[in-house]
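Visitor: Quick one, what's the 3D model for this:
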Amino acid sequence: MDGSAKISVTAGDIEFELEGTPTEIEEMLTHLRQDDTWEIMMTRLNAAKIDSSDSSTSGSESSTDVNRGASFRNLIETCALKRKPDQVLGALHYLRDVEGIMDSPPRVINQLFDDAGIESPGNLSLYLNRLREREFLIIPEGSEDKNRFAILSTEGKAHIEKRSSR
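Guide: Okay, here's the model as predicted:
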């Protein structure tokens, strides 16, 4: 053997293939983890894992809520998001990047927490405004400066990634 290794991962439309020595691959993985693509890929893989384990459930709306709640709870646990502000950040990431929901009034975010069996944040506006002050959230232009359209900034994504690597 020549001491080389190869890693291939496909998650939906995201693919990567790494070849080289174990040290080179470790270095490439370190760089990959700093990219948004890694976070999106891990979220998709976790969601796929949950979907496959729950595939025996019926297609009713209540089982969809259970699957949705389980997926969100898994994200919270996988990323070790224990504090409520971090969980709110995780909820926005989940809604935007996993479900593709770009308009999320407070009732949508609170319902996600309820579906996961996690206590909803009390004053959601307070959490969102504090996350904006910390520059973890941004409001896209043309969104009338409303929190319901907030998306994670690069700093917000890095914060979740940092929490998940602890």
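Visitor: switch to C-alpha atoms for all contacts and neighbour counts from now on
Guide: OK.
Visitor: quick check, Glu19 in a helix?
Guide: No. Assigned with DSSP: H, G, I helix; E, B strand; the rest coil, Glu19 falls outside any helix and is strand.
Visitor: what's around it, how many residues?
Guide: For Glu19, the neighbour count with other C-alpha atoms under 10 Å is 13.
Visitor: can you tell me how far it sits from Trp38?
Guide: Here the distance between Glu19 and Trp38 works out to 17 Å (C-alpha to C-alpha, to the nearest Å).
Visitor: and what of Lys49?
Guide: From Lys49 over to Trp38 the distance is 16 Å, taken as C-alpha to C-alpha.
Visitor: Could you also give me the structure for this second sequence? I'd like to compare it with the first:
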Amino acid sequence: MRHDDTWSIVLERLRDARDAAIDAAIDAARDVGLPERGSAFRALVETCSLNKKPDQVLAAIHYLRDVESVTDSPPRVVNQLFSDAGIEPPGNLSLYLNRLKERGLLMVPLEYGDKNRYSILTSAGKAHLDKQSTS
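Guide: As a prediction, the model looks like this:
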């Protein structure tokens, strides 16, 4: 950066440097064999023998919240995780989420009203996944 650069030029250079750093970090992660998003989720589902779609949806919400720290996950985000993993996405995600809430495995924090995209696992939901993975 030079003293006579305009604000826009400086911002552009900072964006370019940031993008280059992100690309380098992604390349480095691939080089050392860190799992990609889809393969990590698929390995989790397979290792824990989660064959039923409701269990997979519950696992996807848990994965997004705890592994990726995603708090807002509209249906396209959940479906993309399934697609990235090579697992058939749930047909009617809202139906699955509502049934999981009815069973007490998911809840939506009060500050988000009744928006399923902010669902989190209850302690019963976590216990259910633990039980499913050991049976």
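Visitor: in what helix or strand does the residue nearest the centre of structure 2 lie?
Guide: Most central residue of structure 2, judged by C-alpha distance to the mean C-alpha position with C-alpha atoms, centre = their mean, is Leu64 at 2.6 Å. With secondary structure defined by DSSP states H and E, Leu64 of structure 2 is part of helix 53-66.
Visitor: And the helices in structure 2?
Guide: 7-31, 37-47, 53-66, 75-85, 93-102, 123-134 (DSSP state H).
Visitor: could you check the angle helix 123-134 makes with the helix holding Leu64 of structure 2?
Guide: Counting by axes from the mean of the first three to the mean of the last three C-alpha atoms, to 10 degrees, helix 53-66 of structure 2 lies at 120 degrees to helix 123-134.
Visitor: Now for the residue in structure 2 that Val108 of structure 1 lines up against, how many residues are close by?
Guide: With TM-score structural alignment defining the correspondence, Val108 of structure 1 maps onto Val77 in structure 2. By other C-alpha under 10 Å, 15 other residues sit near Val77 of structure 2.
Visitor: now swap in Val9 of structure 1 and tell me
Guide: Applying other C-alpha under 10 Å, we find 11 residues neighbouring Val9 of structure 1.
Visitor: cool, Gly86 of structure 2 as well?
Guide: Gly86 of structure 2: 13 surrounding residues under other C-alpha under 10 Å.
Visitor: out of Lys49 and Trp38 of structure 1, which sits in the busier spot?
Guide: With neighbours defined as other C-alpha under 10 Å, Lys49 of structure 1 and Trp38 compare such that Trp38 has more, 17 against 13.
Visitor: which ones are touching that one?
Guide: Counting by C-alpha atoms under 8 Å, 6 or more residues apart in numbering, Trp38 of structure 1 touches Leu32.
Visitor: any idea which element it lies in?
Guide: Applying DSSP H and E as the criterion places Trp38 of structure 1 in helix 36-53.
Visitor: Tell me what angle that helix forms with helix 154-164.
Guide: Per the same axes, to 10 degrees, the angle that helix 36-53 of structure 1 makes with helix 154-164 is 50 degrees.
Visitor: Structure 1: which residue goes with Ile87 of structure 2?
Guide: Using TM-score structural alignment, Ile87 of structure 2 pairs with Ile118 in structure 1.
Visitor: So whatever residue of structure 2 lines up with Leu75 of structure 1 versus Ile26 of structure 2, what's the distance?
Guide: Residue correspondence, TM-score structural alignment: Leu75 of structure 1 in this structure matches Leu44 in structure 2. Relative to Ile26 of structure 2, Leu44 of structure 2 is positioned 22 Å away (C-alpha to C-alpha).
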